[in-house]
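3D model of this:
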Amino acid sequence: MERIEGWKHGEELSKIFAKCNISGSSAVLHVAPDYTLLALATKGIEPDVIWQFDIGFEKTANQFFRHNPPTPGEVENAIMVVEDEVMQVSKLIPAGTHLFSFDVAVKEIYAQLEPYQQSSARLLYRHDVEAIFGRLSTIISGRPVSSDTLPQTATFAAALLILREVMFHLGFDEVTLCD
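You can find the predicted model right below:
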């Protein structure tokens, strides 16, 4: 994990904070192929701090997943590394901070909800992420891949794992999807 000072994309994140009508203590999550960013704003739309984690959906998939679907051991190894990365900032996130994301990967996870579970506010709750991860876990444990509609890629599994660990270990109850 690296704290980014004066990061060149800070201005872009400020635009995202403004576009998503973000106010109060808020964070924007960006899961990229080779890294994950978490920008925290407590006083408006300018990020107070931006952290870059050494985890991304392609990097994590390539580093840990040798099988498709990944094995339980591969997933456990990935969880340990992702957890170690995000836990470094766990005490730095104020209680009640709301999480936002504009990522295609997070939107793909949201799309796994049943239509009746999807809200006009485009909220993805932690218990929904856990339920989707549970579906992945049953496939990893031997359930036929064809018995579920989850995307069958290692990058989807890695993005789901990263989102799950961020939400759980940093105390986010939900993530709001922004366009």
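
When you work out contacts or count neighbours from here on, use the C-alpha atoms and nothing else.
Fine.

residues contacting the residue lying closest to residue 125 once chain neighbours are set aside?
Among residues not flanking residue 125 along the chain, residue 174 sits closest, at 4.1 Å (Cα to Cα, 6 or more residues apart in numbering). Residues near residue 174 by Cα atoms under 8 Å, 6 or more residues apart in numbering: 98-99, 123-126, 167.

is it true that residue 125 touches residue 171?
No: taking Cα atoms under 8 Å as the definition, residue 125 is not a contact partner of residue 171, at 11.6 Å.

neighbour-wise, which of the two wins?
residue 171 (19 against 16; other Cα atoms under 10 Å).

and for comparison, fold this next one:
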Amino acid sequence: MNNVSIKFTENSTILLNCVGGNITLNIGYQTLINKYIKASLPTPYETENIIMIIEDEIARVAVTLPTINKLVSDDSHLKEMINYLHSGNSITTTQVELLFNQFADVISGSPMPVNLPNTLSFIVILIIVRELLHHLNIEGVEVF
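Below you'll find the predicted structure:
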């Protein structure tokens, strides 16, 4: 099983210990917030723009990546996702998608679910994780 560590910084997302070393994606959560989000929650249009930027960056590095089964991290935002879903120490791709869909509903006008984390950094990291899991066929994320 090939598990890869992930680290989120304000200016980049880093996949650690890949074959050949670390892979840096030029998609930092704070950079995306500063450049694309104008209010306390992203609009559907802003969300789509962020998704396109992330997809382009994933496409740039995808050919250099090994097959990744699971992402592992000690990131507090990932722990917050897992705690919200009451899922032990891991979260599946399906659970990430369900969580993203809750945010999609909120930014489309539905009420905010109770206790749903809603900081911009949390939302953008959720989008980054969702896109990584989806486009790289990764099973999920585990925190330690």
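
that older thread, out of the contacts of residue 174 of the first structure, list just those in strands.
98-99, 123-125 (DSSP state E).

Take those and write them to TSV, including distance to residue 65 of the first structure.
Below are these laid out as TSV (distance: Cα to Cα, whole Å):
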residue	distance to residue 65 of the first structure
98	31
99	27
123	29
124	25
125	26
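
Just give the number of residues close to residue 148 of the first structure.
Residue 148 of the first structure: 13 neighbours (other Cα under 10 Å).

Leaving out chain neighbours, which residue sits closest to it?
residue 135 (7.7 Å).

Also residue 2 of the first structure?
That would be residue 52: by Cα to Cα, 6+ apart, it lies 5.1 Å from residue 2 of the first structure.

Confirm residue 67 of the first structure sits in a helix?
No: the assignment for residue 67 of the first structure, made by DSSP: H, G, I helix; E, B strand; the rest coil, is coil rather than a helix.

mind checking what it lines up with in the second structure?
Matched by TM-score structural alignment, residue 67 of the first structure corresponds to residue 39 in the second structure.

show me the contacts for the alignment partner in the first structure of residue 63 of the second structure.
By TM-score structural alignment, residue 63 of the second structure lines up with residue 91 in the first structure. By Cα under 8 Å, 6+ apart, the residues touching residue 91 of the first structure are residue 170.

three-state assignment of residue 91 of the first structure?
Assignment for residue 91 of the first structure (three-state DSSP): helix.

Leaving out chain neighbours, which residue sits closest to the counterpart of residue 156 of the first structure in the second structure?
Aligned counterpart of residue 156 of the first structure in the second structure: residue 122 (TM-score structural alignment). Counting by Cα to Cα, 6+ apart, residue 122 of the second structure lies nearest to residue 77, which is 5.7 Å off, once chain neighbours are set aside.

So what does that neighbour match up with in the first structure?
For residue 77 of the second structure, the residue aligned by TM-score structural alignment is residue 105.
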